[in-house]
Every structure is written in structure tokens, then in C-alpha cells.
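Undergrad: Sharing a sequence plus its predicted fold:
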Amino acid sequence: MTGTGIRYVRGDATAPAGGGAKVVAHVCNDVGGWGRGFVLALSRRWPQPEAAYRRWHRERARNDFGLGAVQYVRVEPDLWVANMVGQRGIRTGGKGVPVRYEAIDAALDALSGRAAELGASVHMPRIGCGLAGGRWERVEPLVAARLAARGVPVTVYDVDGPGG
């Protein structure tokens, strides 16, 4: 546990530890792509988050899909996956990295309310810091302020092995 109130562990965020209701939170892009990074681990464990995300994107003209939005997908009786739209596109290029910190902040703000309603703890990898190209030094304060400071228990998972 750091001074932020966030607990760090080695392990798999798709197998969250502890009892009670849990939400596995992760960052998605705003172009409907699902095929690299943490989402592959989610899809190996449950088909519902990918199917829901693809439908949410496909029907975006009629829903809230967009940067900062969150979709909650129940995958087990006391377990949800939060698909948080926090990156613009999927490529790093002339316009910089895909991560959008303001969108992650908005999504975490929404997640804090939902986690409180459910009485749930939140579990995540270092969101926005893999393929999205973000820096944990920028994301951690958002997680601390929006979740941990509001009394939502947060566990961040670092995978074992190279590049983890």
C-alpha cells in the first residue's frame, strides 16, 4: 500500500483477489478496436466484455459511447468489467500517444459512483500505460483522487515476467 491508498500486487487483474463485489477496470479506445493488450486477457476469461464493447461501439449513434464513457458488463454474480473509453485511436504518431488523461479521469469519476453503489472494490492493471502510451505518474493521481480518496478499495496488478 502506498501513500495514495492504492494497493499494488503481482498477479492477474482478471483474477481479482478478495471477497465481495469487484469491478475489473481497464481502458478501451474510441475506434472499436479490441485485439491487443489487456483486453486479450479479458477475452480469454470472459466473452461478454468484448461482445458488449463491440455492440456499444457499433450502436454509438444511439448511446453514450465516447471518450470518458464507461460500460459495465456483469461477468459473474459479484464481478463486473468496466470498459472505460480512455484513449483516442490506437496508434502513436504525429499527434502523440493515444491515452487521454481527461477521459480516464471522467471514467474513473463515474466508476467511483458505481463502485460505491455496488459496495465493490476496483481491480486494474496500470490502466492507460500499455498500448495507450500513458505514464503511471499521470494516471496514479487520478486513480487515487477519484477512487481511493473516496473510500473505494483499489488494487493495481503488475504481471510477472519480462515487460510486466
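TA: Thanks, I have it.

Undergrad: alpha carbons only for contacts and neighbour counts from here, please
TA: Fine.

Undergrad: from the chain's centre, how far out does the helix ranked longest in the chain sit?
TA: Using DSSP state H to define each element, the chain has its longest helix at helix 101-118. Per Cα atoms, centre = their mean, to the nearest Å, the displacement of helix 101-118 from the mean C-alpha position of its chain is 10 Å.

Undergrad: now do stretch 132-143
TA: Using Cα atoms, centre = their mean, the offset of stretch 132-143 from its chain centre is 12 Å.

Undergrad: now the residue positioned nearest the centre of the chain, what's its secondary structure?
TA: Residue closest to the average C-alpha location in the chain (Cα atoms, centre = their mean): H26, at 1.7 Å. At H26 the chain is in strand, as set by DSSP: H, G, I helix; E, B strand; the rest coil.

Undergrad: Now do the same contact list for it.
TA: Residues near H26 by Cα atoms under 8 Å, 6 or more residues apart in numbering: F38, V81, A82, N83, M84, M124, P125, I127, G128.

Undergrad: Now restrict the residues you listed to buried residues only.
TA: F38, V81, A82, N83, M84, M124, P125, I127, G128 (16 or more other Cα atoms under 10 Å).

Undergrad: ok, structure two:
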Amino acid sequence: MEIQYIKGDATQPQGGGNKIIVHICNDIGGWGKGFVMALSNRWPEPEAQYRAWHKSGEGFRLGRVQFVEVSGNIFVANLIGQHKIRKDEDGNPPIRYEAIKEGLQEVADKASELNASVHMPRIGCGLAGGKWEEIEPIIKEQLTEQNISTTVYDF
């Protein structure tokens, strides 16, 4: 199975059945720039639950995923895949590829459980500073090679 690339809005996932929208969050509880704003404009629940999760501290760490049901068949996956929000002292971007790999395994398990397709923007390539040529193989390994239908949206 291949990744499908389409022009469109990842907050309006195409197709029928259950859908999981994946996006990358940071590990410091910040929510306020990038794709999260499009999510917040559509549904208040992912931000509210992410902030509550951060506040509770329970299992809130790199590589973990929080699934938030936003409609009868759409879930948002808050995947913690970036450390802080700025480059570190060595100039490395906030992206953490291992955390994305770990989180996408959790997404794959949930997609299988729900018989859901997975939808996302080019995760990790905006504010997190990641490179698509690093992220795409992780998506293939964790999702499409597990026969999970995956669509990437270019806005």
C-alpha cells in the first residue's frame, strides 16, 4: 500500500468510515501555532484534552499519543513528537523522529482496532523543523506497510 497524496485540508478528511487525523504536538504543553490552529478552529476538544493531559502529567511524554473523538467517525491523534518548540543549543530542530515512529505505531494499533484510515498534513515538517525525506519512510514502515490506508494533505 502506498501513501496517497492529495491537495486539500487535513481537517476535512476524505472518504468513508472511521478516520484518524494525526498531527505533531510538543512535550511542553504548548498549543498555539501551525496545524493545531486549524484543528482548534474546527473542534475545541483536541486542544482542551491535550492541555488537560499535559497538566495531569500522566503518560505525557515523547512518543505517546492521545486520541480525541471529535465526531461520530473522526478522531484526532495528538502525537507528542517534538521536544520543546525551538532549536536546541546545537541547532537541532525540535522534531524527534524516534518519538514519531513510536507514536505512529500506537496510531497503527488504533487504526486497526477502529478499522480506520489515517489522514495528516506533512507532519513534523512545519514548526517542528523535520525533513519529509526522514518522515515519509517512518509513515510507510508504521502505517502503509501494515496495510493502513494513509492520506497526506497538501493545503
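TA: Arrived safely. Bear in mind that the values here come from a model prediction, so they are computed numbers and not experimental data.

Undergrad: Could you tell me where the longest helix of the first structure falls in the second structure?
TA: With TM-score structural alignment applied, helix 101-118 of the first structure matches the range 97-114 in the second structure.

Undergrad: Residues contacting the matching stretch, please?
TA: Outside stretch 97-114 of the second structure, the residues that reach it (Cα under 8 Å, 6+ apart) are 18-20, 62-65, 77, 79-82, 116-118, 134-135, 138-139, 142-143, 146, 148.

Undergrad: Quick one: average offset of that stretch versus the first structure, please.
TA: Following superposition, stretch 97-114 of the second structure is found to deviate from the first structure by 0.3 Å on average (mean Cα distance after the TM-score superposition for the first structure).

Undergrad: Could I get the buried residue list for that stretch?
TA: 97, 99-111.

Undergrad: and if you look at stretch 27-41 of the first structure?
TA: For stretch 27-41 of the first structure, by 16+ other Cα under 10 Å, it's V27, C28, N29, D30, G32, W34, F38, V39.

Undergrad: Show me where the second structure has its strands.
TA: 4-7, 18-26, 65-71, 74-82, 116-120, 150-154 (DSSP state E).

Undergrad: what span of the first structure lines up against the last one?
TA: So that's strand 150-154 of the second structure. Counting by TM-score structural alignment, strand 150-154 of the second structure corresponds to 154-158 in the first structure.

Undergrad: Okay, G130 of the second structure and I123 of the second structure: tell me how far apart.
TA: According to Cα to Cα, to the nearest Å, G130 of the second structure and I123 of the second structure sit 8 Å apart.

Undergrad: whoops, I6 of the second structure was the one
TA: 14 Å.

Undergrad: picking up where we left off before, filter the contacts of stretch 97-114 of the second structure down to the buried ones, PyMOL style.
TA: Selecting only the buried entries of the contacts of stretch 97-114 of the second structure in PyMOL, with 16+ other Cα under 10 Å as the criterion:
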select buried, resi 18+19+20+62+63+64+65+77+79+80+81+82+116+117+118+135+138+139+142+143+148
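
Undergrad: could you check the angle strand 22-29 makes with the longest helix of the first structure?
TA: 160 degrees (axes from the mean of the first three to the mean of the last three Cα atoms, to 10 degrees).
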